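J.: Make a model of this:
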Amino acid sequence: MTDPALSLEEENVMKRVRLVADLLDDAVKIPGTDVGVGLDSLVGLLPVSGDLVGGAASLYTVAEAARLGVEPKVIGKMLLNIGVDVGVGSIPVLGDLFDVLFKANVRNADLLEEHLTNRSA
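T.: Predicted coordinates for the structure are as follows:
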């Protein structure tokens, strides 16, 4: 589905960002629920280092946003989402549950798409 408010480059970036967000946050649905689990949650099971690896992968969306010239306020919100995800995700057990529910990558993809759509409109 194409958004007429986005350029071809922006559409392509959003496709990649959504793919990464889905892989990291929503790759597999938990049977009987609408809740998805992604690689970020699985890697996050490794104490601290797993959350750092997930956080590093999450920076992909921030890099794409910066490359597109997204305003610093939006980039800051994205970095805050990643920081919260890594920080709280590092707490044993509670952090693993938080990783499943918070979905920083989907939030950041939404922030990027909203910014691009509003900027182009």
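
J.: alpha carbons only for contacts and neighbour counts from here, please
T.: Noted.

J.: Tell me which helix or strand residue 61 sits in.
T.: Using DSSP states H and E, residue 61 maps to helix 49-67.

J.: Quick one: distance of whichever helix or strand comes after that helix to the chain centre.
T.: Downstream of helix 49-67, the next assigned helix or strand under DSSP H and E is helix 72-89. Relative to its chain's centre, helix 72-89 lies at 10 Å (CA atoms, centre = their mean, to the nearest Å).

J.: now the helix or strand just after helix 72-89 and helix 49-67, what's the angle there?
T.: For helix 72-89, the following helix or strand on the C-terminal side (DSSP H and E) is helix 94-102. Using axes from the mean of the first three to the mean of the last three CA atoms, to 10 degrees, the inter-axis angle of helix 94-102 relative to helix 49-67 is 30 degrees.

J.: Another for comparison:
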Amino acid sequence: MTREEHFRRLERVEKVARNMDRAFRLPLTRIRIGWDGLLGLVPGIGDTLAVAPAVWILSEAHAMGAPRTLLAQMAGNLGIDYVIGLIPLIGDVFDIGFKSNSRNAELLRAWLEDHHAAPGEGAPSRRLDAA
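T.: Reported below is the predicted structural model:
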């Protein structure tokens, strides 16, 4: 897979992460919430449904050749989000602040930029919060 293909895939990962973690702004606040937080409000199945995009992000990282240590860290973020998200009310508040999908997208971007950087040059930087 070429550098350009990796960064195109990363852009899709970042878009999904934004939608899952910060798609909407709560009125009269600076707090952003995404589909992950909203789905988590549905008892029983909401948190489980929100795992699917998170697993897709993890599988994209694997397909791009991310090392096992990075995949383990990303899986840890996903697991923490899922397990704590299952706790009524506490999990819902946690979902708003933890933003595991964004954390994982940022980890993947950092690894790709390091992996594809030529000696003495950096890869193009684009923050997840930009859009």
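
J.: hang on, the earlier thing: would you indicate which residues of the helix holding residue 61 of structure 1 are buried?
T.: 50-52, 54-55, 57-62, 64-65 (16 or more other CA atoms under 10 Å).

J.: try stretch 97-104 of structure 2
T.: 99-104.

J.: so stretch 25-35 of structure 2 matches what in structure 1?
T.: Counting by TM-score structural alignment, stretch 25-35 of structure 2 lines up with residues 29-39 of structure 1.

J.: Please dump the buried residues of helix 49-67 of structure 1 into CSV; it should also carry distance to residue 96 of structure 1 for every row.
T.: Listed next are those as CSV, based on distance: CA to CA, whole Å:
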residue, distance to residue 96 of structure 1
50, 11
51, 9
52, 13
54, 12
55, 14
57, 17
58, 16
59, 20
60, 22
61, 22
62, 23
64, 27
65, 27
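
J.: From the residues you listed, pick the one nearest residue 89 of structure 1.
T.: residue 51 (6.3 Å; CA to CA).

J.: Can you find the partner of the closest one in structure 2?
T.: When structure 2 is aligned by TM-score structural alignment, residue 51 of structure 1 is paired with residue 47.

J.: Kindly report the same for residue 63 of structure 1.
T.: The equivalent of residue 63 of structure 1 in structure 2 is residue 59 (alignment by TM-score structural alignment).

J.: Straight-line length of the match of stretch 25-35 of structure 2, end to end?
T.: Counting by CA to CA, to the nearest Å, you get 12 Å between the two ends of stretch 29-39 of structure 1.

J.: Buried residues, that stretch. List them.
T.: Neighbour counts over stretch 29-39 of structure 1 (16+ other CA under 10 Å) mark 36-39 as buried.

J.: quick check, nearest of those to residue 29 of structure 1?
T.: residue 36 (4.0 Å).

J.: Distance of the closest one relative to residue 8 of structure 1?
T.: Residue 36 of structure 1 is 29 Å from residue 8 of structure 1, where distance means CA to CA.

J.: Same question for residue 120 of structure 1.
T.: Residue 120 of structure 1 is 12 Å from residue 8 of structure 1, by CA to CA.

J.: And residue 103 of structure 1, by the same measure?
T.: Distance of residue 103 of structure 1 to residue 8 of structure 1, given as CA to CA: 27 Å.

J.: Quickly find the element holding the residue nearest to the spatial centre of structure 2.
T.: In structure 2, the C-alpha closest to the average C-alpha coordinate belongs to residue 101, at a distance of 1.7 Å (CA atoms, centre = their mean). Element membership of residue 101 of structure 2 [criterion: DSSP H and E] is helix 100-116.

J.: tilt between that helix and helix 68-85?
T.: Using the same axes, to 10 degrees, helix 100-116 of structure 2 lies at 170 degrees relative to helix 68-85.

J.: Kind regards, and thank you for your time.
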